[in-house]
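> Mind looking at a prediction? Sequence and model below.
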Amino acid sequence: MGAAASSATAPSPVTAASAAATEAAIPGAKVAEIFIYPIKSCSGISLPSAPLRPTGLRWDREWMVVNEKGRGVTQRVEPKLAFVQVELPNEAFLEDWEPSQDSFMVLKAPGMEPLKVCLNKQHEVANGLSVWEWSGSAWDEGAEASQWFSDYLGKPSQLVRFNTASEVRQVDPDYVKEHHSTFFTDGFPFLLISQESLDSLNEHLEEPIRINRFRPNILVEGCEPFSEDLWSEIKIGRFSFLGSKLCGRCKVTTINQETGIAGREPLETLATFRSGKVIRPNGKNKGAVYFGQNLVWNWNDSSAKGSGKVLKVGDPVYVLRKVSSPAEMPA
């Protein structure tokens, strides 16, 4: 989590040699869980499968809450967002499903009546919105949604949806050479973490924590702890992904997603063995703490053509290229 730092060199695009290695690759891991977070900083949804889009998993961070200045609101300042439960129709996770006027996203939160947000309607455009380095327009989800979040947070708020008709939010070209875009993520379409990395961290903590502190899209299992640091090119099932940068973690990881209370962990413990000073002693951002890796989907790869662009729990993970140490990965 956190805004992306600048001045780094991304791993090179897929080469013929690395593509040829796919057939010989041995699955070293598999997908254990898949998560999306339809509204930025609100609760996630665990899925057995999710359609792939160049901007990320379908529906992921397509909405966000903004304050009266149009700035994106996150748990960093409003931890109560952790309690906002998001429900989408079951059919929304079919690859080619399109919503009708009777298709809704339903929001629930303590002390609030459920809010229904239509997934297919004409929107008014809200201008002057921003999240991290990006600014532009978004679709306003209307007065009822604004009032709901304003009442819940106790201050003027607005629910907006990414304006796919006119906006493109490009991934930082300092990290990704080819053109990739995303919606309201912190900067990259995908975040991958291994269960073994979480297990290793929990061995250092007095009170174990859940993966929801880190808000990944893809949780894998069956590899060595923190081996995902080294993956510069992988395949999940038949889809190619490129490692973009190690994920620097922020205050949100310290917020208990069940209580909304912030503490000092896990950042305090992670800093002892996962800081830039420790794992990237000759690099920049020595004070940053890293956990997980940001990815982009190589959607121009020939294996991504046609139908069936769906990521599934149980898909094997093939490591096609890797570096020898985290110091060699962008961060």
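Great, that's in hand.
> can we go C-alpha only for contacts and neighbour counts from here?
OK.
> mind listing what the closest residue to Arg213 other than its chain neighbours touches?
Once flanking residues are discounted, Arg213 sits nearest to Thr253: 4.8 Å by Cα to Cα, 6 or more residues apart in numbering. Contacts for Thr253 were tallied using Cα atoms under 8 Å, 6 or more residues apart in numbering; they are 213-214, 265-267.
> One more to weigh against that first structure:
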Amino acid sequence: MGVAHREYFYIGGACVVGAVGLFYAVKWIQRRIRNYRHPFEHVGVVSELYVYPVKSCRGRQVQWMQCGKRGGCSGEMQDRHFLIINAQTKHFVTARTHPRIVLIDSDVRDNVLTLTTPENTPVRVDLEKVIADKKAVTAILHGDLKQTGLDCGEQIGEWLSKVLEVEQPLQLLYYKDGLYTERSCQRRSRWFFGLAPTQDDEIAFVDLAPYMAFSNESLNELNSRYDENSEKIITTRHFRPSIVVDKCPAFDEDLWMELKIGDAEFDCYKPCARGVMTTVDPSTGEKDPDVEPLQMLREYRLAPEGKMRTIYKQSPIFGVNMGLNKEGTIRVGDEVYARYKDEPF
């Protein structure tokens, strides 16, 4: 092949690639314009709200929630602002490997964190002292990303080791703004039909997103699939949501693009993939021997075939991850409005 022919070949190939890229760009823009023309519609009401002060511990059901960029808070309880770690390896500890964590209840009042379980004497931590001591510890979270928190002291670490029945020493870390972190909430449109703006939000100790929501009917639909003689009852707490919406169809959240609740506005940017955490019974702290509800969800809630399935693999979808577009207060009973997408996910 001569030089001239090769040049024509390269130019032709570049034109084809450019044309394909332009085609998909135009389709994306058309979909974006079409979806944003959809008005907000009334979809239901808030039936439940939860704040999880300590990551993986029992959530606190609340009647109202102040929604900020890093998650919800109610009173002095801020969502996932405390993290349990292995004191030796500094790796974070969750119910995935230590399921009894879900039995630990937490409360924050008058700058004091209190942890309780049905079988143990409560332990308390003076948060003003924790801040004054400034004992910064860097933990290792998902993807070996590092994040620093303030050590809450030996007493609570020993208490956690006793409750979780482990020999290795544990520590509890307290999140404060300004400490070192390699983690963020990354909103991306990517491969699903969401049109989230490209944005990185600061987060405390959440896994992926500061908020997660689903329809109550999604849970009812899941439970309806079990045999009527089955003793399995899957509850809201199995899925650890921030917000539960009533009076809308099952899996309506698959189509949400944006939500308005009270004064707050949310960006529904990513379907929530589910894993082994859902198999931990929130009332017993034990993993389900039949790996439910994960096995049932895999029968009908896997991601669509294609790139999305390649990424999500065998992790079924239940709920939607959300970032915050506008801060505000939301309450149980508030009306919920959604801007819908034309296609799910």
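Received the coordinates, thanks. The structure displayed is predicted, hence computed values, not measured ones.
> What's the match for the residue nearest to Arg213 of structure 1 in structure 2?
Aligning on TM-score structural alignment places Thr253 of structure 1 opposite Thr278 in structure 2.
> Can you tell me what Lys162 of structure 2 aligns to in structure 1?
Under the alignment (TM-score structural alignment), Lys162 of structure 2 maps onto Asp151 of structure 1.
> Where does its match fall, secondary structure wise?
helix 143-153 (DSSP states H and E).
> And the contacts of whatever helix or strand comes next after that helix?
Next helix or strand after helix 143-153 of structure 1 toward the C-terminus (DSSP H and E): strand 157-162. Residues external to strand 157-162 of structure 1 that are found in contact with it (Cα under 8 Å, 6+ apart): 62-68, 126, 137-142, 145-147, 149-150, 183-184.
> what separates the spatially most central residue of structure 2 from Gln171 of structure 2, distance-wise?
Central residue of structure 2 (Cα atoms, centre = their mean): Ala209, 4.6 Å from the mean position. Distance of Ala209 of structure 2 to Gln171 of structure 2, computed by Cα to Cα, to the nearest Å: 24 Å.
> how about the helices in the stretch 151-300 of structure 1?
195-204, 267-273, 276-279 (DSSP state H, counting those that start in this stretch).
> Among those, which comes closest to Pro110 of structure 1?
With respect to Pro110 of structure 1, and counting by Cα to Cα, the nearest of these is helix 267-273 at 28.0 Å.
> so the closest one matches what in structure 2?
Under TM-score structural alignment, the match for helix 267-273 of structure 1 is residues 294-300.
> got a list of contacts for stretch 285-298 of structure 1?
Against stretch 285-298 of structure 1 from outside (Cα under 8 Å, 6+ apart): 54, 56, 180, 188-194, 226, 228-229, 239-249, 267, 270-271, 274-278, 280, 304, 331.
> Out of those, list just those in strands.
Judged by DSSP state E, strands contain the following of the contacts of stretch 285-298 of structure 1: 56, 190-194, 239-248.
> Closest one of those to Ser12 of structure 1?
Leu242 (8.6 Å).
> Mind telling me what Ser194 of structure 1 corresponds to in structure 2?
By TM-score structural alignment, Ser194 of structure 1 lines up with Ser215.
> out of the helices of the stretch 151-300 of structure 1, deepest packed?
Per-stretch averages of neighbours, counted by mean count of other Cα atoms under 10 Å, single out helix 276-279 among the helices of the stretch 151-300 of structure 1, with a mean of 18.
> sorry, back to before: quick one: contacts of the helix holding Asp151 of structure 1?
Against helix 143-153 of structure 1 from outside (Cα under 8 Å, 6+ apart): 65, 78, 80, 112, 115, 117, 156-159.
> could you give the angle of it to strand 157-162?
130 degrees (axes from the mean of the first three to the mean of the last three Cα atoms, to 10 degrees).
> can you give me the offset of helix 143-153 of structure 1 from its chain's centre?
The chain centroid and the centroid of helix 143-153 of structure 1 are separated by 25 Å, computed with Cα atoms, centre = their mean, to the nearest Å.
> contacting residues for Ser12 of structure 1?
Lys177.
> which element is it on?
Going by DSSP H and E, Ser12 of structure 1 is not part of any helix or strand.
> So it versus Val168 of structure 1, what's the distance?
23 Å.
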